[in-house]
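>>> What follows is a predicted structure for the sequence shown.
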Amino acid sequence: MVVPVTTTRDAARGTDSQTDPGPVAPAARMTPSQYGVGARFTLSVYDSDYVRIILDALAAADQAGLTIETNDISTFVGGPEQRVLDFLREVIAGAAGSGAHLSAAILLSRGCPGELACELPAGVAALGAAPVELAATGVRARAHWSLYPLLDGGATGDHMGPIYAAIEDARAAGVVAGSDHFATRLDGDLATVLATAANGWIGVGALVQHVTTHLTVSVNSPSEITE
């Protein structure tokens, strides 16, 4: 089920949608919304009481300072990196507290070109951000994680270097459980899994102007875990 939320006003910009970022700002003053920072998110709860579970999780999550838009397919969450990840953590952990099996499909994107046009000063390749920090949830999560640097100099760019570095950071965090087709498998506290993927995305984003990362997160699965 698509997370059923209503649009709230982005406190930082006073607009209803990240798709209208307004005039391009100098890099020193560019907001996360103007740089295209956000998530696209779908939460699926495999329980007959899924509507209540999702609505209760949303009601408990802090939406302050975020732009949130939903349609029949997925939900967009725009705002500073820390706030976006706080929101995702709170919603998923809240739903997981029901004990129901759930999955979350999360796409994080930052930079441009994409839906936005950025004008960075000469010599500035990308805009970084501080790593996110998420409080532990006590919820075990398993995830498939993929990272995509999208603007790194074309065919001659070092496509895999930033990806390998992010995976090594994930190993150091103790959440890498293996690799599957097209993805790295993560296993650990939900907060650590989300923060590891997000900080890989942020870290590569300090070097590469346009970066996306994708997570499929599973919680409370009845399937036997064998690896």
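Received, thanks.

>>> all contacts plus neighbour counts: C-alpha atoms, from now on.
Fine.

>>> Name the helix or strand for the residue nearest the centre of the chain, please.
Central residue of the chain (Cα atoms, centre = their mean): residue 108, 3.8 Å from the mean position. Assigned by DSSP states H and E, residue 108 belongs to strand 102-110.

>>> now for whichever helix or strand comes after that strand, which elements pack on it?
Remark: after strand 102-110, the chain's next helix or strand is strand 140-149, criterion DSSP H and E. Contacts defined by 3 or more Cα pairs under 8 Å, 6 or more residues apart in numbering; DSSP states H and E place strand 140-149 against helix 160-172, strand 183-189, helix 190-205, strand 211-219.

>>> Second structure follows, compare the two:
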Amino acid sequence: MFSGAQISLYPMTGDFVGVITSALSALDPYRERLRIETDDVSTLLVGPPEVLFPAMRDLFSAAAGTGVHCVLSATISRGCPGEPDDAICQSGQFEGPLAALSERQASALDAVRTAPDMGVSSVAQFSLYVMGQGDHMAEIYGCIDFLKQSGTFEKSKHFATKLSGDTGALFATLEQGFCRFGPPEGHVTIDLTVSANSPSAR
């Protein structure tokens, strides 16, 4: 299976280059388990979800921890039929048959409860897309039920769900939504925007 994310980080400051280059060091512990490619639009991170989401969390937390308004925009995908399998993406997350929805929701909630506290508050809006055949809306509604119990749910929006909380819990919620809902070998995508230190909130 192929899994990865196209991400762009936007610090709202004159020293945006300094904030970005400093925050990039947060990716260092993950570099051996990720393929990273950067161009003038975005950075591609390819790897298993259990590495991908903590890497995005740490990158965003490092940038937002400076206190400046920061936004992370990401398109995250797994199982795309147009992408070749990549050994670096090998993960135990998708082994075995699909468990009952209630079991997956309970496991997802446990993962969020044990997420690390990063000390950075943020908000996010995201949309989950379960592609292919089957009852995809049952999976999406199951994910929404999980979100409402996660402790990070803020509200439903047109075309998206808004989350808020510490970036540790927030990215754990996103990872669980990405991994636990939809067929293990199915095509699942997330459209994500995360923001911290916005002047709008004041």
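Arrived safely. Just so we're clear, the structure is a prediction, and the values are computed from it rather than from any experiment.

>>> Could I get the helices and strands packed on strand 140-149 of structure 1 in CSV, plus columns for distance to residue 79 of structure 1 and mean neighbour count?
Shown next, in CSV, are those (distance: least, Cα to Cα, whole Å; neighbours: other Cα atoms under 10 Å):
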stretch, distance to residue 79 of structure 1, mean neighbour count
helix 160-172, 23, 16
strand 183-189, 24, 20
helix 190-205, 14, 25
strand 211-219, 15, 22
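
>>> ok, longest helix in structure 2?
Counting residues, the longest helix in structure 2 under DSSP state H turns out to be helix 49-64.

>>> so how far is that helix off the chain centroid?
Here helix 49-64 of structure 2 is found 8 Å from its chain centre; the criterion is Cα atoms, centre = their mean, to the nearest Å.

>>> in structure 1, what residues pair with it?
Mapping helix 49-64 of structure 2 onto structure 1 (TM-score structural alignment) gives residues 81-96.

>>> ok, average deviation of that stretch from structure 2?
Once fitted to structure 2, stretch 81-96 of structure 1 is off its aligned match by 0.9 Å on average (mean Cα distance after the TM-score superposition for structure 1).

>>> helices or strands next to the longest helix of structure 2 in the packing?
If contacts are counted by 3+ Cα pairs under 8 Å, 6+ apart, helix 49-64 of structure 2 sits against strand 3-11, helix 16-23, strand 70-78, helix 167-180.

>>> Translate residue 193 of structure 1 into the numbering of structure 2.
Counting by TM-score structural alignment, residue 193 of structure 1 corresponds to residue 170 in structure 2.

>>> OK, contacts around that match?
Neighbouring residues of residue 170 of structure 2 by Cα atoms under 8 Å, 6 or more residues apart in numbering: 122, 124, 152, 163, 164.

>>> hang on, the earlier thing: hmm, residue 216 and the residue nearest to the centre of structure 1 touching each other?
No. Using Cα atoms under 8 Å, residue 108 of structure 1 is not in contact with residue 216; the gap is 11.6 Å.

>>> quick one: contacts of stretch 170-179 of structure 1?
Contacts to stretch 170-179 of structure 1, defined as Cα under 8 Å, 6+ apart, come from residues 167, 184, 185, 186, 187, 188, 192, 193, 196, 197, 200, 227.

>>> quick one: that stretch aligns where in structure 2?
Under TM-score structural alignment, stretch 170-179 of structure 1 corresponds to residues 147-156 of structure 2.

>>> next one: the matching stretch to chain centre, how far?
On the basis of Cα atoms, centre = their mean, stretch 147-156 of structure 2 sits 15 Å off its chain's mean C-alpha point.

>>> Over to stretch 48-62 of structure 1?
19 Å.

>>> again with stretch 134-146 of structure 2
On Cα atoms, centre = their mean, the centre of stretch 134-146 of structure 2 falls 18 Å from the chain's centre.

>>> now stretch 127-138 of structure 2
Stretch 127-138 of structure 2 has its C-alpha centroid displaced from the chain centroid by 18 Å (Cα atoms, centre = their mean).

>>> contacts for that stretch?
Applying Cα under 8 Å, 6+ apart, the external contacts of stretch 127-138 of structure 2 come out as 139-140, 159-161, 177-178, 181-182, 186-192.

>>> Mind doing that once more with 10 Å?
With contact meaning Cα atoms under 10 Å, 6 or more residues apart in numbering, stretch 127-138 of structure 2 is reached by 75-77, 79-80, 101, 139-140, 142-144, 157-162, 174, 177-178, 181-183, 186-193.

>>> same check, this time on stretch 45-60 of structure 1
1-5, 43-44, 87-88, 90-104, 219, 221.

>>> What's the ChimeraX syntax to select whichever of these are buried?
To isolate the buried ones among the contacts of stretch 45-60 of structure 1 in ChimeraX, judged by 16 or more other Cα atoms under 10 Å, type:
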select :2,3,4,5,43,44,87,88,90,91,92,93,94,95,96,98,100,101,102,103,104,219
